[in-house]
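> Could you look at this predicted model? Sequence included:
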Amino acid sequence: MAEKLRKYETLFVIHPDHTDAKDEIVEKISQIIQQDGGEVLKQDDWGMRKLAYPIEKKRQGYYYLMEFAAPAQTPPKLEQTFRIDERIMRFIVVKLDEKYEPETLAA
C-alpha cells in the first residue's frame, strides 16, 4: 500500500529582483513534491504585492500559493529548499485539516 498523503499548502514570497525566475522556482518546488509521490493540487499566482513590513529593504514581494498532497517527509524538504534559495524572502508550509483522498477530489 502506498504511503498516506496529507494535504498541505505553502505560501512563499519571491524577492522582487528575481521575479523573472518565478517559473523556474515553481517548477523546482513542484518537482520536490512529485519526487516523494505527492501531487500539486492547486497553484495560485498572487503576483507582486506590498509587504506588511520591509524585508531586506524591499517593500514588495512576489507571492505564490501552492496546495499539494504529499507524504510527511516532503514539507521538511521544501522548507530546506526555501531556506537555501536566496530568491525566496519568506515562506510558510502548513498542514491542512482535510485528509487527502484522490477519488473524492473529482468535484
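Thanks, I have the structure now.

> CA atoms for contacts and neighbours, from now on please.
OK.

> so Lys95 is in which element?
Using DSSP states H and E, Lys95 maps to strand 88-99.

> buried set for the longest strand seen in the chain?
The single longest strand within the chain, with elements called by DSSP state E, is strand 39-55. Using 16 or more other Cα atoms under 10 Å as the test for burial, strand 39-55 gives Glu39, Val40, Met48.

> Could you measure from the second one over to Arg87?
When distance is defined by Cα to Cα, to the nearest Å, Val40 is 21 Å away from Arg87.

> In contact with the nearest residue to Lys99 once chain neighbours are set aside: list those residues for me.
Of all residues not flanking Lys99 in the chain, Arg6 sits nearest, at 5.8 Å (Cα to Cα, 6 or more residues apart in numbering). By Cα atoms under 8 Å, 6 or more residues apart in numbering, the contact list for Arg6 reads Ala69, Ala70, Pro71, Ala72, Lys95, Leu96, Glu98, Lys99, Tyr100.

> In addition, the following structure is provided for comparison:
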Amino acid sequence: MAAPAPTYDLTLLLDSTADDDRRKKILADAQALIGQHGTVASTHDWGVRPTTYEVKKHAAAEYHLIQFSSPAPRPLLEELDRTLPITDGVLRYRIIKLKPGIGEVPNLKNATLEDAPASDDVEDER
C-alpha cells in the first residue's frame, strides 16, 4: 500500500497595508496553484499581527496558513518557491513538511505569542 501524500504548511505574511483585493488575489492564486498539483486541506486566517522584527520595513503583517498535500510535491514546491518571493504584497513565506499524525491547527486569530504551539511538530526537510 502506498504511503499517504505528505502534508505541508504554507505560512504567508502579507502586507497589511496592501489593498484587500490584492491580498485576496494572492491567497486565491496560491490556492489555485496548490489545487493544480494537489489538495488544499485547510486555510486559516490569523489576522494582522505584529512581527517580532520588521519585515521589509513593516512592523505588522497579515498572517495566513494554508495546509495542503500533493502526491508529487516537488513541482508544486518549486513553483511556490519561484513565484512567492517576487509577488508584490508577500512580505515573507515559509513551507514546512509536517510529521505524520500532527493534530489540529490551533486558532491563533485572537491568540498572543505566548499561546503559540511549540515547533516540535515539523520536519526540517521538504
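Received, thanks. Owing to the predicted nature of the structure, the values given are computational and were not obtained by experimental measurement.

> so where do the helices sit in structure 2?
20-37, 73-83 (DSSP state H).

> For Ala59 of structure 2, find the nearest of those.
Counting by Cα to Cα, Ala59 of structure 2 lies closest to helix 20-37 out of the helices of structure 2; the figure is 17.3 Å.

> Thr74 of structure 1 and Ser30 touch, don't they?
No: at 11.0 Å, Thr74 of structure 1 and Ser30 do not qualify as touching, with contact defined as Cα atoms under 8 Å.

> re earlier: next one: the counterpart of the residue nearest to Lys99 of structure 1 in structure 2 from Gln36 of structure 2, what distance?
Matched to structure 2 by TM-score structural alignment, Arg6 of structure 1 sits across from Pro6. Separation of Pro6 of structure 2 from Gln36 of structure 2 (Cα to Cα): 16 Å.

> Same check on Thr87 of structure 2?
For Thr87 of structure 2, the distance to Gln36 of structure 2 - Cα to Cα - is 19 Å.

> can you pull the contacts of the counterpart of Met89 of structure 1 in structure 2?
Under the alignment (TM-score structural alignment), Met89 of structure 1 pairs with Leu91 of structure 2. Taking Cα under 8 Å, 6+ apart, we find Leu91 of structure 2 in contact with Leu12, Leu13, Leu14, Asp15, Val55, Lys56, Ala61.

> so what's the last one up against?
Residues near Ala61 of structure 2 by Cα under 8 Å, 6+ apart: Leu13, Leu14, Asp15, Ser16, Val48, Arg49, Pro50, Thr51, Leu91.

> For Asp81 of structure 2, state which of the residues you listed is nearest.
Leu91 (13.5 Å).

> Does Tyr93 of structure 2 touch Asp9 like I think?
No: look at Tyr93 of structure 2 against Asp9 with Cα under 8 Å: they stay out of range, at 10.2 Å.

> picking up where we left off before, what's the longest strand of structure 1 in contact with?
Residues contacting strand 39-55 of structure 1 (Cα under 8 Å, 6+ apart): 16, 30, 33-34, 59-70, 89.

> Which members of the residues you listed occur in strands, if any?
Residues of the contacts of strand 39-55 of structure 1 located in strands (DSSP E): 59-70, 89.

> Please list only the buried members of those.
Among these, those classed as buried by neighbour count (16+ other Cα under 10 Å) are Gln60, Gly61, Tyr62, Tyr63, Tyr64, Leu65, Met66, Glu67, Phe68, Ala69, Ala70, Met89.
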